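In: 3D, please:
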Amino acid sequence: MEREFMDFDVVIVGAGPSGLAAACRLMQQANEAEHEMTVCVVEKGSEIGAHILSGAVMEPRALTELFPDWAERGAPLHTAVTRDEVVLLKDDQKAQVIPNALVPKTMHNDGNYIISAGNLTRWLGEQAEELGVEIFPGFAAQEVLHGEDGTVRGIVVGDMGVAADGSEKDGHMPGMELRGKYTLFAEGCRGHLGKQLISRFSLDSDADAQHYGIGLKELWDVPAELHQPGLVVHGSGWPLKGNAEGGFFLYHTDNQQVVVGLIVDLAYDNPWLSPFDEFQRMKQHPTLAKHLTGGKRVSYGARAIAKGGLNCLPKMSFPGGLLIGCDAGTLNFAKIKGLHTAMKSGMLAAESVFAAIKGGDEGGEDLVDFGKRFKDSWAYEELEASRSFGPAMHKYGTLLGGAYNFLDQLSGGRLPTLHDTTPDYARMRPADECTKIEYPKPDGKLSFDKLSSVFLSNTNHEEDQPCHLRLADPALPVRDNLPRFAEPAQRYCPAGVYEIIEEAGEPQFQINFQNCVHCKTCDIKDPAQNITWVAPEGGGGPNYPNM
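Out: I've put the predicted structure just below:
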């Protein structure tokens, strides 16, 4: 099919922290060197920040390197951390505050800020446009463009106005090719093009299997007497038990608001577990309830997190492009932070790409120089120091794994490096071998149902479009997953996308793709790896305000 095309020096997929940091750094160098350069960023969300979800406590190191005058420029870092608490929830009533001396240094937040990651990217987008970057929100990158020799030459933006049966609707717009000398993939965790590139170029051949968590988050307006700006609370324990690991966060940000969330490690083995419902009952614990009671929930969202760390990093360069940020997995889970490392990876990528293009490179090369730059950076140093964090948790559990990591940090990383090579989806056990979990009904005050939560995410998809949740074998969910695992998609999805319904007395697997918040958990956790998430029509999905 002949498509219209636009040529750029650099095409960036995803207007998140890594993609926008890369765009800004590219143009800074070009302007300083008086070298003409064209850079575009394509973003599937309806606007910059619409799909951005993070805790978020931000370490400003990378931002300060990119824009030393960020405060004067009005960067949305308004609430400095004033106090840290780390809590172990022992049961549904009791908790123990961990003495500060026993809290790993990675969990100390002096000098950090409680922010909205969505608002940060909106601000970064403004800086990028002022520097001369072209940003196209509302357009989803659907395909990778390859040259005849297999090198990456850009991307294809998906068609608009395609009906569910594949026919063209009124107002149909064919997708356009965005061609670049180099293409940077910054789609976030489990990017669907990044996933293809890792497979095509065998980028993970020397890496452990990547590991993931699902992060669920709510934003609350709270009474003035409850508000403690700058307070950061982290914790673990109840209600997660058995082989389910994870932890909660609760931050008092500005505007009399509190963010609260739960990260559940997707290596759990009980198919009856529902991360969403674990989050809802967790908020009933007095340790969290005292911060929320009398408040009003105003937003909800969920997103998968690539948390494997250094051991799971793929090779990040390939002919014609680079993987950056969470598309590669640069998050430092020992800190529960990824914004600063994602931005740094994007900035380093920009430096490698600019040096190549300025030197006369016409594109298509494997910029292995980027791997060296990354390895020589403080971002790599951070990840190396925490390389055993996730494997220790998987191998020994929260308490013993935490102790191992604490001792590893005290020793300067001299303990043996641990590895976990089992993919998260492969840990699922048959339902009849596990204890069924009965969750309490939501009370509408602290706990809520999925559909009312999805409503608060402002999620919307054009209903008459092809389903973006692709089943390799449509019969498998009922034939295999239902009898063996009680079809866990009904529970691991935080948005009510998947249901088992009855038609003519027979179970049917129903996909309510309109509810999808683009968390990618199904693509990660399905035990048969039968579900593939691809980008829907541009502009669809959640629209997170202040998240």
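In: alpha carbons only for contacts and neighbour counts from here, please
Out: Noted.
In: ok, Asp254 - contacts?
Out: Counting by C-alpha atoms under 8 Å, 6 or more residues apart in numbering, Asp254 touches 78-79, 229.
In: beyond the longest helix along the chain, next helix or strand please.
Out: Counting by DSSP state H, the longest helix found in the chain is helix 389-410. As assigned by DSSP states H and E, the chain's next helix or strand after helix 389-410 is helix 450-456.
In: buried residues, that next one. List them.
Out: 450, 453-456 (16 or more other C-alpha atoms under 10 Å).
In: mind giving me the packing neighbours of that helix?
Out: strand 296-306 (3 or more C-alpha pairs under 8 Å, 6 or more residues apart in numbering; DSSP states H and E).
In: residues making contact with the strand it packs on?
Out: Residues contacting strand 296-306 (C-alpha under 8 Å, 6+ apart): 53, 189-190, 210-222, 326, 329-331, 453-454, 456-457, 494, 517-521, 544-545, 547.
In: swap the cut-off to 6 Å and go again
Out: For strand 296-306, the external contacting residues (C-alpha atoms under 6 Å, 6 or more residues apart in numbering) are 189, 212-221, 329, 453, 456-457, 519, 521.
In: buried sites along the longest helix of the chain?
Out: Those buried within helix 389-410 under the rule 16+ other C-alpha under 10 Å are 389-394, 397-398, 401-406, 408-409.
In: which one of those sits closest to Asp206?
Out: Nearest to Asp206 among the buried residues of helix 389-410: Pro391, at 16.6 Å, using C-alpha to C-alpha.
In: shouldn't Ala528 be within a strand?
Out: No - under DSSP: H, G, I helix; E, B strand; the rest coil, Ala528 sits outside any strand and is assigned coil.
In: and it, how far from Leu226?
Out: 46 Å (C-alpha to C-alpha, to the nearest Å).
In: nearest to Phe136 among the buried residues of helix 389-410?
Out: Gly390 (36.3 Å).
In: how about the closest one, nearest residue that isn't a chain neighbour?
Out: Leaving aside its sequence neighbours, Gly390 sits nearest to Gly308 (C-alpha to C-alpha, 6 or more residues apart in numbering; 6.2 Å).
In: please give me the structure for this one as well, since I'd like to look at both together:
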Amino acid sequence: MERESTEFDVLIVGGGPAGLAAAIRLKQLADEAGRELSVCLIEKAAEIGAHILSGAVMDPRALTELIPDWKERGAPLDTPVSEDRLMFLSETGGWRFPNALLPDCFLNHGNYVVRLGNVVKWLGEQAEALGVEVYPGFAGADLLYDENGAVKGVVTGDMGVTRGGEPGPNYQPGMELHAKYTLFAEGCRGHLGKLLEAKFDLRREADPQTYGIGLKELWEVPTGRHVPGLVVHTVGWPMDAATYGGGFVYHLTGSLVAVGYVVGLNYTNPHLSPFEEFQRYKLHPEIRKYLEGGKRLAYGARAITAGGLQSLPRLVFPGGALIGDDAGFLNAARIKGSHAAIKSGALAAEAAFAALSAERNRDELVSYPEAFRASWLFKELHKTRNFKPYMKNGLWLGSLLFGVDQKLLQGKAPWTLHNTADHTSLKLAAESPRIEYQKPDGVLSFDRLSSVFLSNTNHEEDQRCHLRLKDSTIPIAVNLAQYDAPEQRYCPAGVYEIVHEEVGARLQINAQNCVHCKTCDIKDPTQNVDWTVPQGGEGPIYQGM
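Out: Okay, the predicted model is just below:
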């Protein structure tokens, strides 16, 4: 098929913190050198920031390096952390862990409670002001290679393809976007990032990545329940001691509270539902006291990379690089990733600009991983590298081991523990205790469909399903038979549904509900689900999440 094509110096796929930081840094360097540089950034969401979901408490260090006068420019970091609380919850109560005994990575002095979607939108404005060509609503659907096998860009997704895969009446073919270097910043479990890892064997020396699923709601609460800048983290209930999980309550300005829950996707019980765990979490006395009398404004969910340093793949390949959570730079121990994404994007941009200045095209940007290893980001990730492996020992022993690692050994233990793939951890349903979840009360706890409604998710129904099954028999023959169809529970949006009919059971995929969390792609026990991009501009439209 003949497609239109456009050439750029640098193409960036993904408009989150990493991609926008890379775009901004490239233009800064070009301006300093007095040279022209064409930089294009595409983003699958309908607008910049619409697919961004994070807690979030933000460390401003990388942003300050990138844009030193961000305060004067009106960056939406306007709620400094005023107090940290770490709570251990039982089913009916809880107790606060003394801050003096907490590792430094759990403390947030100097950080800001933010709505990361708003921060990203602001970064987009800074990028456009510098001359970056920013195109929201365009999804990177496939990779392009040159005659030497180097990445030469991407193809954006076709529009108007019917459910059967045929061009419809409104069909528009995608465009070829070519570049001398392409930086991939799709976020956690990026569609093209998966293809690149396989094509160039980028994980040959790395551990498997491990993940969590984060669920979040934004609430407007009564004034008396609101403490601007208060950061509350919790561990314990509702998770059992053997399952990794924890919650947060972040107090923003304007009587807004972000409440959320993270479940490690290495959980073993196929009956566990992260969505229901989050709903009952809000009913705990220590959490409901912040929410009672308030109004839920928004809901969303997103997978989170958590493997740390030892799960980082090789970052470069001929023609490009992985940045941000497409590589997995999030620091799970700090519950932070935006600062790491910004730093990695800036480092990759500097490597790409140096290569272009030397008139090199589509080679490996080896100076990018070298610069990373010399940076404060490497030191930070190295210090906390054993956090997630320690937590495989359960809450109490894992917390003790990590506390010793951080407080006594200062993160300099002479060992590095390893991660295993999350999809391998499920036990058989017959060997696992069932979990009884209460019906939602409609006041503090809610069902999936009313929650998805608040995410403003929309997909054109007459298009090819973007959730592809490699083998259509596996959902019934394996997942239902052995694991009681866990996709019905690990999906936070009601996408997967087992329908029982006279002729037997079948899996129904309600792709229009998908909030692009990628959990199905990660947790499916046989790795039978391939999450691909839908038409550009579709999915959730988060408002400052």
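In: what's the TM between chain one and chain two?
Out: Here the superposed chains carry a TM-score of 0.99, computed using TM-score structural alignment, normalised by the length of structure 2; 544 aligned residues with a C-alpha RMSD of 0.8 Å.
In: tell me which residues touch the spatially closest residue to Leu26 of structure 1 that is not a sequence neighbour, please.
Out: Excluding the flanking residues, the one nearest Leu26 of structure 1 by C-alpha to C-alpha, 6+ apart is Ala350, at 5.1 Å. Residues counted as contacts of Ala350 of structure 1 (C-alpha under 6 Å, 6+ apart) are 22, 25-26.
In: top of the residues you listed by neighbour count?
Out: Neighbour counts for those (other C-alpha atoms under 10 Å) peak at Ala22, which has 32 neighbours.
In: what residues does the helix or strand containing that residue touch?
Out: Taking DSSP H and E as the definition, Ala22 of structure 1 sits inside helix 17-33. The contact list for helix 17-33 of structure 1 (C-alpha under 6 Å, 6+ apart) reads 121, 128, 186, 325, 342-343, 346-347, 350.
In: report the buried members of those residues.
Out: 121, 128, 186, 325, 342-343, 346-347, 350.
In: just give me the closest of those to Gly45 of structure 1.
Out: Thr121 (12.1 Å).
In: one step back: same question for the helix holding Ala22 of structure 1: list its buried residues.
Out: Buried-residue list, helix 17-33 of structure 1, by 16+ other C-alpha under 10 Å: 17-30.
In: what are the ranges of the strands in the stretch 51-200 of structure 1?
Out: 57-58, 79-80, 83-89, 95-97, 113-114, 134-137, 141-146, 152-157, 160-162, 168-173, 177-185 (DSSP state E, counting those that start in this stretch).
In: again, but for the stretch 251-400 of structure 1
Out: In the stretch 251-400 of structure 1, the strands defined using DSSP E, counting those that start in this stretch lie at 257-265, 296-306, 317-318, 321-323.
In: save these as TSV, and put in mean neighbour count too.
Out: Below are the strands of the stretch 251-400 of structure 1 laid out as TSV (neighbours: other C-alpha atoms under 10 Å):
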stretch	mean neighbour count
strand 257-265	25
strand 296-306	24
strand 317-318	22
strand 321-323	30
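In: Asn100 of structure 1 is nearest to which of those strands?
Out: For Asn100 of structure 1, the closest of the strands of the stretch 251-400 of structure 1 is strand 257-265, at 21.5 Å, according to C-alpha to C-alpha.
In: in structure 2, what residues pair with the closest one?
Out: The aligned range for strand 257-265 of structure 1 in structure 2 is 256-264, by TM-score structural alignment.
In: check contacts around the residue nearest to Gly154 of structure 1 when sequence neighbours are not counted.
Out: Spatially, and ignoring its direct neighbours in sequence, Gly154 of structure 1 is nearest to Arg179 (4.3 Å; C-alpha to C-alpha, 6+ apart). Each residue near Arg179 of structure 1 by C-alpha under 6 Å, 6+ apart is listed here: 7, 153-154.
In: who wins for neighbours among those residues?
Out: Gly154 (31 neighbours).
In: tell me how many other residues surround the alignment partner in structure 2 of Lys94 of structure 1.
Out: Counting by TM-score structural alignment, Lys94 of structure 1 lines up with Gly93 in structure 2. Close neighbours of Gly93 of structure 2, defined as other C-alpha under 10 Å, add up to 12.
In: structure 1: matching residues for the longest helix along structure 2?
Out: Criterion DSSP H: the longest helix present in structure 2 is helix 338-357. On structure 1, the counterpart of helix 338-357 of structure 2 by TM-score structural alignment is residues 339-358.
In: the matching stretch vs structure 2, mean deviation?
Out: Once the two are superposed, stretch 339-358 of structure 1 sits an average of 0.3 Å from its aligned residues in structure 2 (mean C-alpha distance after the TM-score superposition for structure 1).
In: one step back: from the contacts of strand 296-306 of structure 1, which land in helices?
Out: 453, 456, 521.
In: OK, contacts around the first one?
Out: Looking back up the chat, that one is Ser453 of structure 1. Tyr300.
In: so which of the strands of the stretch 51-200 of structure 1 comes closest to Gly321 of structure 1?
Out: Nearest of the strands of the stretch 51-200 of structure 1 to Gly321 of structure 1, taken as C-alpha to C-alpha: strand 177-185 at 4.6 Å.
In: give me the mean deviation of the closest one from structure 2.
Out: Looks like 0.3 Å for strand 177-185 of structure 1 (mean C-alpha distance after the TM-score superposition for structure 1).
In: can you check which part of structure 2 that strand sits on?
Out: With TM-score structural alignment as the criterion, strand 177-185 of structure 1 aligns to 176-184.
In: next one: stretch 452-462 of structure 1
Out: Taking TM-score structural alignment, stretch 452-462 of structure 1 hits residues 450-460 over in structure 2.
In: please identify the helix or strand for Pro208 of structure 2.
Out: Going by DSSP H and E, Pro208 of structure 2 is not part of any helix or strand.
In: next one: it from His418 of structure 2, what distance?
Out: Using C-alpha to C-alpha, we find Pro208 of structure 2 at a distance of 9 Å from His418 of structure 2.
In: residues in contact with the match of strand 257-265 of structure 1?
Out: 212-220, 244-251, 278.
In: now stretch 537-545 of structure 2, how far from the centre of its chain.
Out: Centroid separation between stretch 537-545 of structure 2 and its chain, computed with C-alpha atoms, centre = their mean, to the nearest Å, is 14 Å.
In: ditto for stretch 400-418 of structure 2
Out: The answer for stretch 400-418 of structure 2 is 26 Å, by C-alpha atoms, centre = their mean.
In: measure it end to end?
Out: Calculated as C-alpha to C-alpha, the first-to-last residue distance of stretch 400-418 of structure 2 is 18 Å.
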